[in-house]
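*Asks:* sequence first, then the predicted structure, then my questions.
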Amino acid sequence: MFSFCSDPDTLGTIRWFACYLTNGVHWLFYASFLKVLFILAVTAPVALGFGFAGAMAARSHIPPLSWLGKGYIAIVRGVPDIAFFMFFVIALDQGFEWIRHKVLCTDWDQPIRQGNDFIVCQAAKLPLSTSPEWVHETYGFALAIITFSIVFGAFAANVLFGGMRAVPHAQLETAAAYGMSRRQTFWRILVPQMWVYALPGLSNLWMILIKATPLLFLLGVEDIVYWARELGGTKTSKFTQYPHGDWRMWYFLFLLIFYLGMTRMSEIGLEKLMRRLSHGQATSGGELLRKETTA
């Protein structure tokens, strides 16, 4: 980045670190932080959508739909996260390729499953071998987002289902007595009030989601954990110009500070949101706010 970085062997300590921390590979490390923030920004609302759909299905009066919602919650919550992460990435990838194979390769006369191998025609592969590198990275990143959303959506569904059940039944009966339909009662009475009961659980889920982002490394995404290991290690090809000792401890210490800062900012934001949702509610939090207002 600097003009004096052409020959690192001639640099003093300060200039050496200035060149070391501003070279192209390090900028990839800095960009990976934006990648983590992006996956949080995308995964959280998508997982919440999965969770809301799962909770609605679980409380449905149609038995097959209720079984589907409760089964989704129970299965995903009952299996270790890492197992689902590894499973869904492979399953989604093969599922997409299988669909493309059926559409694009109608003249294919060989079985797709050949022993332990999954073989599709060249045109059905995702991404194509001729695609640029950014397409391969984007595709892997998209699979990771879908996987995170499916897994954390099940936990969100369980929290929202509990929040719906926590709304006082007398209020639903009152809405029905005023002539509201079941749909009107759900959207006007149940949904607005369930958030105050569900937010503590959703807050914990958000914290867990933040701490789960290092799993991107295991899914093949070059995230902050990947670059911390690569840049901090001694046996790496990333820094032939800037040899150094084993600095992984310092890189991972920086990640620790980053995650602590993220969780602290989240706690502040969620506390403000909780106070806003509790305002006017018949809960202990709402009663506390009323006392503060009248004091």
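*Replies:* That came through fine. Residues are numbered from 1 along each chain as shown.
*Asks:* C-alpha from now on. contacts and neighbour counts both.
*Replies:* Noted.
*Asks:* those strands in this structure, which residues are they?
*Replies:* Ranges of strands within the chain are 113-114, 117-118, based on DSSP state E.
*Asks:* put this next to the previous one:
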Amino acid sequence: MLSHCSDPSALDDTAWLACYLTSGKHMMFYESFLTVLALLAITAPVSLAFGFGGALASRSRFVPLALLGRLYTSIVRGVPDIVFFLFFVIALDQGIEWLRHQALCPDWSAPIRQGSDFLVCPAAKMPLSTAPQWMHESYNFALAVVTFAIVFGAFAANVLYGAMNAVPKAQLETAHAYGMNDRQTFRRVLLPQMWGYALPGLGNLWMILIKATPLLFLLGVRDIVYWARELGGSKTAIYAYPHGDWRLWYFLFLLVFYLVLTRVSESVLTRISRRLAHGQATAAGERLRRAS
């Protein structure tokens, strides 16, 4: 906060607005944009890893593993995202605390389930009640990352599974004819070829992931939606900076942020798509060949 902001009531309009926008809560509002970007940066590769594992499991010749991969994609894709988010965060949190309870409090005699309450010993709480605030926020953020990764990993698995099946069978048969085994064929032929088919679907998933980040607000993370609602609501004279209902302007700012992020993403995805399509026997590759 600026040095002259100690008495906001004595400031003129311009100085008041400058002090208001540099207050402590606004700094946390600005930091929450980094939280959203960090979620995207971490969740995208983790979701891709989940999706790759799910796609490989679905293609497996081992029937139980193939059924497990298809069950994973079917269940997650068939449940509304918000329902799965709220369920899985609670289930994962209670599962972690139950395991800690079994390990740290073996002599605990009271039942864990008491009606609708889930009660574990104080040492098993995750994080501990005495932990600093940043640990609570980091824990909630980690739960959110895992939940997002599992949900979007199921969609990515479906995209990658279709992309693997889209690679012409003749190329795989030719690789086998040249003496490559299944592992070599997958690594040298199937894996490089499939990305051109998978990128459009993965690009759409990335856009959906961007639009899903406001769900952090429902998962206990103080994200940009939380702070926009908190700061934009009416503030009476008991606050240092009283104002009316400014939520329209705060959410308009979020609208611009998401539009800019989406536009930058579209530009990057277009460049990646052109690079992957170069020299490939696909419709996009044919367009590039004719254009050159």
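*Replies:* Right, received. Where do you want to start? Quantities reported herein were computed from a predicted structural model and do not represent experimental measurements.
*Asks:* TM-score of the superposition?
*Replies:* Once superposed, the chains reach a TM-score of 0.97 (TM-score structural alignment, normalised by the length of structure 2), with 292 aligned residues with a Cα RMSD of 1.3 Å.
*Asks:* need the strands of structure 1 in a markdown table with mean neighbour count and distance to Leu48 of structure 1, can you?
*Replies:* As requested, these are arranged in a markdown table below (neighbours: other Cα atoms under 10 Å; distance: least, Cα to Cα, whole Å):
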| stretch | mean neighbour count | distance to Leu48 of structure 1 |
| --- | --- | --- |
| strand 113-114 | 10 | 35 |
| strand 117-118 | 10 | 33 |
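*Asks:* right, and those - which one's nearest Ser6 of structure 1?
*Replies:* Checking the strands of structure 1 against Ser6 of structure 1 by Cα to Cα gives strand 117-118 as the closest, at 48.3 Å.
*Asks:* which residues of structure 1 fall in helices?
*Replies:* Taking DSSP state H, the helices of structure 1 run over residues 13-21, 24-58, 63-77, 81-104, 133-166, 169-177, 182-185, 191-212, 224-232, 248-278, 284-294.
*Asks:* which residues sit in contact with the spatially closest residue to Ala240 of structure 2 that is not a sequence neighbour?
*Replies:* Distances taken as Cα to Cα, 6 or more residues apart in numbering place Pro8 nearest to Ala240 of structure 2, at 6.7 Å, with adjacent residues excluded. Counting by Cα atoms under 8 Å, 6 or more residues apart in numbering, Pro8 of structure 2 touches 16, 19, 240-241.
*Asks:* write the PyMOL selection for whichever of the residues you listed are buried.
*Replies:* Selecting only the buried entries of the contacts of Pro8 of structure 2 in PyMOL, with 16 or more other Cα atoms under 10 Å as the criterion:
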select buried, resi 16+19+241
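*Asks:* run a quick neighbour tally on the equivalent of Arg100 of structure 2 over in structure 1.
*Replies:* Using TM-score structural alignment, the equivalent of Arg100 of structure 2 in structure 1 is Arg100. The tally of other residues near Arg100 of structure 1 (other Cα atoms under 10 Å) stands at 17.
*Asks:* Arg100 of structure 1 against Ala124, yeah?
*Replies:* Yes. In this structure Arg100 of structure 1 lies within contact range of Ala124 using Cα atoms under 8 Å: 5.0 Å.
*Asks:* for Ile119 of structure 1, which of the helices of structure 1 is the nearest?
*Replies:* helix 81-104 (9.2 Å).
*Asks:* centre of the chain to the closest one, how far?
*Replies:* 18 Å (Cα atoms, centre = their mean, to the nearest Å).
*Asks:* ditto for stretch 12-29 of structure 1
*Replies:* 31 Å.
*Asks:* what's around His101 of structure 2, how many residues?
*Replies:* His101 of structure 2 has 21 nearby residues by other Cα under 10 Å.
*Asks:* which non-adjacent residue is nearest it?
*Replies:* Ala124 (4.9 Å).
*Asks:* is it true that His136 of structure 1 touches Pro127?
*Replies:* Yes. Counting by Cα under 8 Å, His136 of structure 1 touches Pro127, with 6.0 Å between them.
*Asks:* ok, Tyr20 of structure 1 - contacts?
*Replies:* 26, 242.
*Asks:* many thanks, I have nothing further to ask.
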